[in-house]
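J.: no sequence on this one, just coordinates:
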C-alpha cells in the first residue's frame, strides 16, 4: 500500500527531531514485535516524536519483526524528512508524528480494500451481509479480544461463496473507542 506522509511539517538533516526519530524507530520493532503492539515517545516539544507499531493479530513474532523492519526503512525513504508518516502493510502498521495521536481515535486515514471482481449475484444481499460481517468482527475486536483483533466470514452464494472480514484496533484504545 502507499504510505501516508503527514502534513505536520518537515525536519532537517542532523536536527534534534531527526535524532529523536532515528533513536525511536528501531526500538519500536524490538520492543513490540513479541506482543504485536507498542507505543512510545521520545524528546521534548517541539522535537518530540510520538510513534506506534501494530502487527496483524494473527501474525507470528518473526513475520511481525520483518514487516516492521521494512516499514521503518520505507517510512524514511518514502516520506523523507517528513515529521509524520503512516506505513501499512499486510502484516503491520507503523505510524509516527510530531503531533500526539496516541490513546485517541483517528479515522482520517481509513483504507477500504475489496476484491476487484464484481459481485455477480444480488448486490443488496451482498451489502447487507458485508455490513453485518464488518459490524460483527468490529464488535468482537473491540470487546472480546485482548489483542483487539477479529476475523470472520459470511456465506453469500454458491457462485461467490464467502465474504471475509477483518477488524483490528490499537491496544491503547478502550473497547468503545475501538468500536467507533
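T.: That came in fine, so what should we check first? Since the model is a prediction, treat every value here as computed from it, not as a measurement. Residues are numbered from 1 along each chain as shown.
J.: going forward, measure contacts between C-alpha atoms and count neighbours the same way
T.: Noted.
J.: Buried residues of the strand or helix carrying residue 154, list them for me.
T.: If you go by DSSP states H and E, residue 154 is part of strand 149-155. Across strand 149-155, burial judged by 16 or more other Cα atoms under 10 Å covers 149, 150, 151, 152, 153.
J.: what angle sits between the next helix-or-strand element following that strand and strand 149-155?
T.: Under the assignment DSSP H and E, the closest C-terminal helix or strand after strand 149-155 is strand 162-168. Interaxial angle of strand 162-168 relative to strand 149-155 (axes from the mean of the first three to the mean of the last three Cα atoms, to 10 degrees): 170 degrees.
J.: also this one, for the comparison:
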C-alpha cells in the first residue's frame, strides 16, 4: 500500500512560523484506507506535530500548568459533548488546550481517545510547548499561544495512491463531499456524515467536521480549503482522509463511522 501525504503550513501567521514540525504523520502501515473496515472503528495514532524543543518546557512551572491542563481536558471533554477547551497559568506562563472528539464517538470512546492522545503527546513531544495530536477518534492541541477561535489551514491528506475509483463515480464523490463542506458548518456541532448511493458501484460514505472553537463561516472556509488544496490527490481515489488543526474530512466506500450522531447531522444523497 502507498500513502500520499501533504502538509500545508500557513506561513503568514506568527504562530506557525515558530511551529517546526518534528514528527509528522505516523501512520500504521497495517491499515489500508481502501480495504480495511477496521480503520475508523479502531483508534489509530494518525499524526503528531511537535514544536521545536524548548528547555523551559521541562521547568516545574510549565510542567505543572501542562499537567493541570491535560487533566482537565481528560475529565471534561467526555461530559461536554466531545469538545472542550481550557487554559491554565498566568500571563507568560499561560497554556491553552482543546480536545475535539469525532462527532460519532460515545463519551467512553471520547475519553479513551483523549487519554491515548495525551499519553502520545507527552511521550513524543516532551520538550515542546506547541503540540497537535491526531487520532482516528479525536484531536488534541495545546500551545503556549492562544489558538482559540483562529482558523488554521494546516492540513494533511492521506490516501492509497493505487486505489482508484470508477471514473463514473469520481465527480459524484467530489460533489458529494462539497455538499458536506457546505452543510456541516450549519449543523449544531459542525459535524455531518452522509451516504452517497452510486448505483451499481455501491455506496460511498462521507464525514466532515470542524473544531468547535472556530465560527461557522471559518468552518466552511476550512473544509472548502481542504477540498481545493488536495483535489488532484483525492479526486480519483476510492477512499481518503484529510486532517487539519481546524477541520477534518473522511470519504470511503465502507461504513467507517458509528451510529452515534449529534441531532440533525445525518443524511442520504443519491447521484
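T.: Structure's in. What do you need? Being a predicted model, the structure only gives us computed values, none of them experimental.
J.: Adding distance to residue 122 of structure 1, write the buried residues of strand 149-155 of structure 1 out as TSV.
T.: Shown next, in TSV, are the buried residues of strand 149-155 of structure 1 (distance: Cα to Cα, whole Å):
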residue	distance to residue 122 of structure 1
149	29
150	26
151	23
152	21
153	18
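J.: Tell me where the stretch 151-271 of structure 2 has strands.
T.: 155-160, 191-197, 203-210, 240-244, 247-252, 266-270 (DSSP state E, counting those that start in this stretch).
J.: roughly how far is the lengthiest helix in structure 1 from the heart of the chain?
T.: In structure 1, taking DSSP state H as the definition, the longest helix is helix 123-143. Put simply, helix 123-143 of structure 1 sits 19 Å off its chain's centre (Cα atoms, centre = their mean, to the nearest Å).
J.: So which elements touch it?
T.: strand 149-155, strand 162-168, helix 175-179 (3 or more Cα pairs under 8 Å, 6 or more residues apart in numbering; DSSP states H and E).
J.: what's the angle between that helix and strand 162-168?
T.: Using the same axes, to 10 degrees: helix 123-143 of structure 1 against strand 162-168 is 30 degrees.
J.: ok, residues contacting helix 123-143 of structure 1?
T.: Residues from elsewhere that reach helix 123-143 of structure 1 (Cα atoms under 8 Å, 6 or more residues apart in numbering): 119, 147-154, 156, 163-169, 174-176, 178-179.
J.: ditto for stretch 113-126 of structure 2
T.: Contacts for stretch 113-126 of structure 2 (Cα under 8 Å, 6+ apart): 43, 45, 48, 50-51, 53, 57-58, 70, 73-74, 99, 101, 131-135, 137-140.
J.: hang on, the earlier thing: among the contacts of helix 123-143 of structure 1, which ones are buried?
T.: Buried, going by 16+ other Cα under 10 Å: 147-153, 156, 165-169, 174-175, 178-179, out of the contacts of helix 123-143 of structure 1.
J.: Columns distance to residue 14 of structure 2 on top of the strands of the stretch 151-271 of structure 2, output as JSON lines?
T.: As requested, the strands of the stretch 151-271 of structure 2 are exported to JSON lines (distance: least, Cα to Cα, whole Å):
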{"stretch": "strand 155-160", "distance to residue 14 of structure 2": "17"}
{"stretch": "strand 191-197", "distance to residue 14 of structure 2": "29"}
{"stretch": "strand 203-210", "distance to residue 14 of structure 2": "22"}
{"stretch": "strand 240-244", "distance to residue 14 of structure 2": "18"}
{"stretch": "strand 247-252", "distance to residue 14 of structure 2": "20"}
{"stretch": "strand 266-270", "distance to residue 14 of structure 2": "38"}
